[in-house]
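[1] sequence plus predicted model, see below.
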Amino acid sequence: MTAPFRLAVIGMGKIAHDQHLPAIADSKYFELAAMVDRRGQAEQGVPFFGSVEDLAASDLEIDAVAICTPPQVRHDIAQFALERGWHTLLEKPPGATLAEVVALRETAKDRERTLFTAWHSRYAAGVEPARKWLANRKIVGAKVTWREDVRVWHPGQDWIWQPGGFGVFDPGINALSIITHILPHPLFVVKSSLAIPANLSAPIAAQVSLRDRLDVPVEMDLDFRQEGPQHWDIEVQTDAGVLKLGSGGAVLSLDKAEVAEDASELRGEYPSIYRKFGAMIRAEVSEVDVSPLRLVADAFLCASFEVVDEFHE
């Protein structure tokens, strides 16, 4: 049996603790070899370092890293890791800009290392069945509703409001990662409207109109100010009825009838990510998909801007 890859998690925030660490603990491909963060301390008896440079200067052997930092600092860390010969997984969004991610792709190719842009929402239980069902249908239109309470889901995450922090597009890009996967044709931004709080630098809400090359319309409604029920839904109108993905892609229904999951398949977004990352390393391949990030960039390029009331947690 092949020994598991020795993995370091870089950026020990909420997503690392809630999702990455449990998935790594259950993975046959990886063992947790180190944690890296500017703050904090060692946990679970795992070596802890204050920077990726400190990790590299140690005598610890590392095969791969999972980078879970805010996107604004991700490129330099990933570039350093790839130059060290470490296979690299990038949490979403994979970088603060398209140019950064494209440059990392070239570094990975030159260094013959695996680089994986891990769009976790694509591994939700309903997404792949939805893609297969839509492949043979005529699509009439689609509606994305991604409305959540930022105080609940992103408490204390000041980086999300800074330039390069994406604002409401931080969760919204999850919807784009799903829609670009399940629809058969590329999407283009037609227009967008971004609402930006007077005291911040990133949008708290967005309305985005897209179309594909067949002029099929896709409308997006993103909002960080949602109270009460939260919405992470995608509806696709087809000639064979309405497909809906609810709960961020976890629940698939066709004309309001829920489709049962295939219990024979292993489930879970992050366990699926680590299975794929491990298999990619062994196969010596990369997967660098920038299509969701490109649509976010285009939404900013095509935007009209509205200054709204200040936002404070």
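    Done, it's in.
[2] every contact and neighbour count from this point should use C-alpha atoms.
    Noted.
[3] all helices for the stretch 51-200 of the chain, in order.
    Using DSSP state H, counting those that start in this stretch, the helices of the stretch 51-200 of the chain run over 52-57, 74-83, 98-111, 127-134, 150-153, 169-182.
[4] buried residues of the shortest one, list them for me.
    What that stands for is helix 150-153. Residues Val150 are the ones in helix 150-153 that count as buried (16 or more other Cα atoms under 10 Å).
[5] elements contacting the lengthiest strand in the chain?
    The residue-count maximum for a strand in the chain (DSSP state E) belongs to strand 187-197. Helices and strands touching strand 187-197, by 3 or more Cα pairs under 8 Å, 6 or more residues apart in numbering; DSSP states H and E, are strand 205-212, helix 291-301, strand 303-308.
[6] 6 Å instead, please
    Packing partners of strand 187-197 (3 or more Cα pairs under 6 Å, 6 or more residues apart in numbering; DSSP states H and E): strand 205-212, strand 303-308.
[7] closest one to Lys256 among the helices of the stretch 51-200 of the chain?
    Nearest to Lys256, of all the helices of the stretch 51-200 of the chain, is helix 127-134, at 13.8 Å by Cα to Cα.
[8] let's bring in a second model and compare:
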Amino acid sequence: MRPICLVGIGKIAVDQHVPAIAASPDWTLAATVSRAGTVDGVPAYTDFAQMLAERPDIDTVSLCLPPVPRYDYAAAAIAAGRHVMLEKPPGATLAEVQALAAMAQDAGVTLYTTWHSRMAKGVAPAKAWLADKIITAAHITWKEDVRRWHPGQDWVFAPGGMGVFDPGSNALSIMTEILPAPVHLRQADLSFPANRDTPIAAELAWTGNVTGSFDWRQTGPQSWDITVETTDGTLALHDGGAQLVINGADVESGPDREYPALYDRMAALVKTAASEVDITPMIHIADALTLGKRHVVDAFDF
């Protein structure tokens, strides 16, 4: 198995990355880097440069840091000849991800911008079914409780944290994967808490009669749904893409293997030093933040 270092031992790393690596036939968790978090039985570093210097045996790094500091870590890893896997969204800006792609190409290493929701059970068959369909309308409903998924993580509301578009990027990654033709944003209404720098909710409208409702204030059941109307009927993805329903019939559903599938894909890419860099979902976020009308709403605190 190939040694990998996991950087940023927070909630998403503990909940998803660590179990996925542990179950993988391709990877072994050989080190972690984090200011405070650790994984039992795994050598832990607090300094990334020290890990790179002391562990030349580890040629792959998976970065689970927030988007803003991620570029510096990725650039250092690439400069040290390491393959790099980026948690979504892959960076704080489009330009820095493009720069990393160029660095990786020059260095001959893999750069993989992961979009875990694309690996949900229903996404691939949804894409296949829609491939030859005429789309008449589509709507995204992506509403969840930020206190549940990002407890106390103020960085999500800081510049570069993207606010509701952090989880919203999951929906956008599915939308851009399954629609047979690209769409572009025409209108956006963004709700900013009075004490925060990124939006907590958004209403978006694209070409092709595609709309989206995003909200981080949802309590109770969480809503991760995409509905696509076609001249041949209706397709719906529920539970973040895990369940596919076509014309009322349950076509595909299954257990969550999103993160294991990401590590499977990373292993395949590293074998040939190939890269997979897709910033399409980020383009829609950037467009929303550029085009969006700002609405100030009640202050938000964890």
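    Yep, that arrived. Computed from a predicted structure; not experimentally measured.
[9] TM-score for this pair?
    Overlay of the two chains. TM-score (TM-score structural alignment, normalised by the length of the second structure): 0.97; 302 aligned residues with a Cα RMSD of 1.3 Å.
[10] so who does the closest residue to His139 of the second structure other than its chain neighbours touch?
    Once flanking residues are discounted, His139 of the second structure sits nearest to Thr211: 4.8 Å by Cα to Cα, 6 or more residues apart in numbering. Applying Cα atoms under 6 Å, 6 or more residues apart in numbering to Thr211 of the second structure gives the contacts His139, Leu204, Ala205.
[11] Thr114 of the second structure too?
    So Thr114 of the second structure contacts Leu86, Glu87, Lys88 (Cα under 6 Å, 6+ apart).
[12] in strands only, show me the residues you listed.
    Reading strands off these with DSSP E, I get Leu86.
[13] Throw the contacts of Thr114 of the second structure into JSON lines and include neighbour count and distance to Ala22 of the second structure, thanks.
    Shown next, in JSON lines, are the contacts of Thr114 of the second structure (neighbours: other Cα atoms under 10 Å; distance: Cα to Cα, whole Å):
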{"residue": "Leu86", "neighbour count": "23", "distance to Ala22 of the second structure": "18"}
{"residue": "Glu87", "neighbour count": "23", "distance to Ala22 of the second structure": "17"}
{"residue": "Lys88", "neighbour count": "23", "distance to Ala22 of the second structure": "20"}
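[14] on that earlier part again, and the helices of the stretch 51-200 of the first structure: which comes nearest Asp239 of the first structure?
    Nearest of those (Cα to Cα): helix 127-134, 10.2 Å.
[15] the closest one corresponds to what range in the second structure?
    Counting by TM-score structural alignment, helix 127-134 of the first structure pairs with residues 123-130 of the second structure.
[16] check which residues of the matching stretch are buried.
    Across stretch 123-130 of the second structure, burial judged by 16+ other Cα under 10 Å covers Val123, Ala124, Ala126, Lys127, Leu130.
[17] name the nearest residue to the fourth one, sequence neighbours excluded.
    Setting aside the residues directly before and after it, Lys127 of the second structure is nearest to Ile178 in space (Cα to Cα, 6+ apart), at 4.1 Å.
[18] and that neighbour? What does it align with in the first structure?
    Aligned partner of Ile178 of the second structure by TM-score structural alignment: Ile182.
[19] and Met51 of the second structure, by the same measure?
    In the first structure, Met51 of the second structure lands on Leu55 (TM-score structural alignment).
[20] what's near enough to touch its match?
    By Cα under 6 Å, 6+ apart, the residues touching Leu55 of the first structure are Phe49.
[21] try Arg147 of the first structure
    With contact set as Cα under 6 Å, 6+ apart, Arg147 of the first structure has these partners: Leu222, Asp223, Phe224, Gln226, Gln230, His231.
[22] again, 8 Å this time
    With contacts defined as Cα atoms under 8 Å, 6 or more residues apart in numbering, the neighbours of Arg147 of the first structure are Asp221, Leu222, Asp223, Phe224, Arg225, Gln226, Gln230, His231, Trp232.
[23] residue in the second structure paired with it?
    Aligning on TM-score structural alignment places Arg147 of the first structure opposite Lys143 in the second structure.
[24] kindly report the same for Phe116 of the first structure.
    Aligned partner of Phe116 of the first structure by TM-score structural alignment: Tyr112.
[25] again with Asp309 of the first structure
    When the second structure is aligned by TM-score structural alignment, the residue opposite Asp309 of the first structure is Asp298.
[26] not counting its neighbours along the chain, what's nearest its match?
    Excluding its sequence neighbours, the residue lying closest to Asp298 of the second structure (Cα to Cα, 6+ apart) is Pro193, at 5.3 Å.
[27] tell me how many other residues crowd the one you found.
    Close neighbours of Pro193 of the second structure, defined as other Cα atoms under 10 Å, add up to 19.
[28] all helices of the stretch 201-313 of the first structure, in order?
    For the stretch 201-313 of the first structure, the helices defined by DSSP H, counting those that start in this stretch cover 269-283, 291-301.
[29] among these, which is nearest Ile204 of the first structure?
    Closest approach to Ile204 of the first structure among the helices of the stretch 201-313 of the first structure (Cα to Cα): helix 291-301, 13.2 Å.
[30] mind checking how far the residue nearest the centre of the second structure is from Cys64 of the second structure?
    Central residue of the second structure (Cα atoms, centre = their mean): Lys88, 2.8 Å from the mean position. Lys88 of the second structure sits at a distance of 8 Å from Cys64 of the second structure (criterion: Cα to Cα, to the nearest Å).
[31] and what of Pro90 of the second structure?
    10 Å.
[32] please say which of those two ends up with more neighbours.
    Pro90 (27 against 22).
[33] which one in the first structure is aligned with the more buried one?
    Aligned by TM-score structural alignment, Pro90 of the second structure pairs with Pro94 of the first structure.
[34] just checking, its match touches Leu104?
    No - using Cα atoms under 8 Å, Pro94 of the first structure is not in contact with Leu104, being 9.9 Å away.
[35] which residues sit against stretch 77-97 of the first structure?
    The contact list for stretch 77-97 of the first structure (Cα under 8 Å, 6+ apart) reads 52, 56, 62-69, 71-75, 101, 104, 107-108, 111, 113-120, 164-165, 170, 173, 277, 281, 293, 297.
[36] stretch 277-285 of the second structure too?
    Applying Cα under 8 Å, 6+ apart, the contact partners of stretch 277-285 of the second structure are 89-90, 94, 97, 101, 111-113, 165, 169, 172-173, 176, 184-185.
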